[in-house]
Every structure is written in structure tokens, then in C-alpha cells.
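Q: what follows is a predicted structure for the sequence shown.
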Amino acid sequence: MRVTDQIVIQEWELHESFIRASGPGGQNVNKVETAVQLRFNVKNSPSLEDAVKRRLMAIAGRRMTKDGELVIEARRFRVQERNRADARERLAAMIERATIAPKPRKKRKISPNQKRKRLEAKRRIGEKKLNRTKPSVTD
């Protein structure tokens, strides 16, 4: 399965199992296993670089198992072949998204004028709150 020009996932890395889908389909739902469960072992994949693996694991979220396996369930369609294609497309999209490294955050300095304005606003609010206190009664 070709994801990008540099990344090609071998067929032996993908494990598909077929399960019964819920939802519409009449009696067919109870008889035919049309939903697809696609498993891809991200941790041990020789096709992906370490940085891509880390980002893919972060993107996958709860679809990731403790063993480093990505599980994608496709049950949108009533036909097994379309669900297989859908699962593979979703996997390819996730891997493609993981190949793009996030831009590093640029640290910005607060201008002295902004700092002064912020502190003045804090001081004004503090004074306003001080004026709300009840006067103390002294005998």
C-alpha cells in the first residue's frame, strides 16, 4: 500500500479481520461479516521512521493498543470490499498526516509597553476590589 512517494506499507504488515456490522442491512447484518477491523503494528513497522511513528501514535489516540498496534474499524458501507478500502484509506490519511512535522513554536517577548499596561490594569482592578470591603467599626 503506497502512502507517499517515500512510504510504502507492505501487505504483510496489515492484518484484517471481518466482523459483523451493526446498523441497517436487514437480515444481511445477522449473516454476513461486512465490517473490517484493520490492525497495523506501528511500533515494529520497518516502513516508518521513528519520528513518524511517534506522531502517528499521538494522532491515533485511543485507537492505539498498549502493544503499539493501531486498530481501525470500518463499517460505513454494506459491502466488505468498500469497508476494506475505507479502512486502508483512513490508515493512509493518518500516516500521511504524521509525516508532516509540526512547526516549532517561536518564543515571543512581551513589549515593555504591553507589560506596563497589563500591570496598570491589574493595579486598577486591585484598587477597585479594595474599595468593596466593608469599613471596619472601631469603638
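A: Nice, I can see it. Numbering: from 1, shown residues only.
Q: from here on, just use CA atoms for contacts and neighbour counts.
A: Will do.
Q: now do the contacts for I19.
A: By CA atoms under 8 Å, 6 or more residues apart in numbering, the contact list for I19 reads E33, T34, A35, V36, Q37.
Q: and the gap between it and E120?
A: 64 Å (CA to CA, to the nearest Å).
Q: so which residue is dead centre in this protein?
A: Nearest to the geometric centre of the chain sits I59, at 3.2 Å (CA atoms, centre = their mean).
Q: which residues in this structure form helices?
A: 28-31, 50-60, 80-99, 112-131 (DSSP state H).
Q: reformat those helices as CSV; add distance to K43.
A: Formatted as CSV, those follow (distance: least, CA to CA, whole Å):
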stretch, distance to K43
helix 28-31, 34
helix 50-60, 7
helix 80-99, 13
helix 112-131, 47
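Q: of all the ones you listed, which one is nearest E13?
A: With distances scored as CA to CA, the stretch of the helices of the chain nearest to E13 is helix 80-99 (12.1 Å).
Q: relative to helix 50-60, how tilted is that closest one?
A: Angle of helix 80-99 versus helix 50-60, following axes from the mean of the first three to the mean of the last three CA atoms, to 10 degrees, is 120 degrees.
Q: okay, pairing it with this:
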Amino acid sequence: MDEEQILRELRFKAVRSSGAGGQHVNKTSSKVELHFDVKNSAGIKDEVKTRVIKKLQSRLTKENILILGSEESRSQHRNKELVVQRFFKILKIASVKPKLRKKTKPTKASKIKRLKKKKINAERKANRKDPLR
């Protein structure tokens, strides 16, 4: 994963923040939206792309574009820094290769324990029945 290449591919858009804030909110565009085209990125290898697309499927648009926004700060520059940090954090988590599951068999002791428990439970239920039947 080439972070410098990915940084060049990021597109930013400044928009007005929502919510309360008085006059300042109505005249400044402090919210920052980050747009990243996962499918056409040259900074990510193909095998990682498929993994990222699969894991972030709910966050992607139909064109496989990831959109993240930040409006935590009143400063546009600070929001840009925050959204880039969050983007790389999400990208690193999504690109991690999952560990393969190792098939295991139950031990002999665990099988015996399960069968004993099953027998006790069956006896308990049998004792509930009417003795005349």
C-alpha cells in the first residue's frame, strides 16, 4: 500500500456543516468530505482492493467510491487532517488479511463429558413422565 500515491488520489470537498452554531456555520464551509475511488486506485494492490471492497461494501457507493466526512472542528484544515487520519485507519483495518481457520477435532475427554451430560439430561426428562405410561 503506497500511502503517498493514495494521498495524491484523494479528492476533498469543503461543504457547510450541519447543526447549531449561529452565524459562523451559515457562512463558512468547514466540513470536509473525502472521496476515494477504491477500484481505480494505483496505490493499492489488486488483492487488497478486493478485500477492501468486500469489507467496506456498506460504506461504498455503486461506483466503489468511499466517502468520509469530518465536521468535528471549526477549522477546515483540522477537519481535513482528521478525515485523512480516519481514512488511513479504516483502510489499514480493511486491508488486513484474515487468519485462516485451522480445523480441529474435539478431544476424547470433551466427547465423554458431552455424552455424560446428555445422559443425565435424558434421565432427568424421563423422570418427569408419568410412571403408569
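A: Everything's here; your move. This structure is a prediction, so every number in the text was calculated from the model and none was measured.
Q: turn the contacts of I19 of the first structure into JSON lines, including distance to Q80 of the first structure.
A: Shown next, in JSON lines, are those (distance: CA to CA, whole Å):
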{"residue": "E33", "distance to Q80 of the first structure": "7"}
{"residue": "T34", "distance to Q80 of the first structure": "4"}
{"residue": "A35", "distance to Q80 of the first structure": "6"}
{"residue": "V36", "distance to Q80 of the first structure": "7"}
{"residue": "Q37", "distance to Q80 of the first structure": "11"}
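Q: still contacting in the second structure, which of those residues?
A: Here is what carries over to the second structure from the contacts of I19 of the first structure, by both residues aligned by TM-score structural alignment, their matches' CA atoms under 8 Å: E33, T34, A35, V36, Q37.
Q: hmm, the first one is touching Q80, no?
A: In other words, E33 of the first structure. Yes: assessed by CA atoms under 8 Å, E33 of the first structure is found in contact with Q80 at 7.5 Å.
Q: intersection of neighbour lists for these two?
A: Listed as contacting both E33 of the first structure and Q80 by CA under 8 Å, 6+ apart is no residue at all.
Q: what residues in the first structure pair up with stretch 96-113 of the second structure?
A: Mapped onto the first structure using TM-score structural alignment, stretch 96-113 of the second structure covers residues 100-117.
Q: thinking again about what came up before, got the kept ones among the contacts of I19 of the first structure as TSV, with neighbour count and distance to G126 of the first structure columns?
A: TSV is the format used below for those (neighbours: other CA atoms under 10 Å; distance: CA to CA, whole Å):
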residue	neighbour count	distance to G126 of the first structure
E33	18	67
T34	25	65
A35	26	61
V36	26	61
Q37	18	59
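Q: rewinding a little: how far away is the residue nearest to the centre of the first structure from E96 of the first structure?
A: Counting by CA to CA - I59 of the first structure and E96 of the first structure are separated by 11 Å.
Q: now S17 of the first structure
A: If you measure S17 of the first structure against E96 of the first structure using CA to CA, the figure is 23 Å.
Q: also F40 of the first structure?
A: 15 Å.
Q: what about these two, which has more around it?
A: Ranked by neighbour count (other CA atoms under 10 Å), F40 of the first structure and E96 place F40 first, with 20 against 15.
Q: related to what we said a few turns ago, between the two ends of the match of stretch 96-113 of the second structure, how far is it?
A: End-to-end distance for stretch 100-117 of the first structure: 39 Å, by CA to CA.
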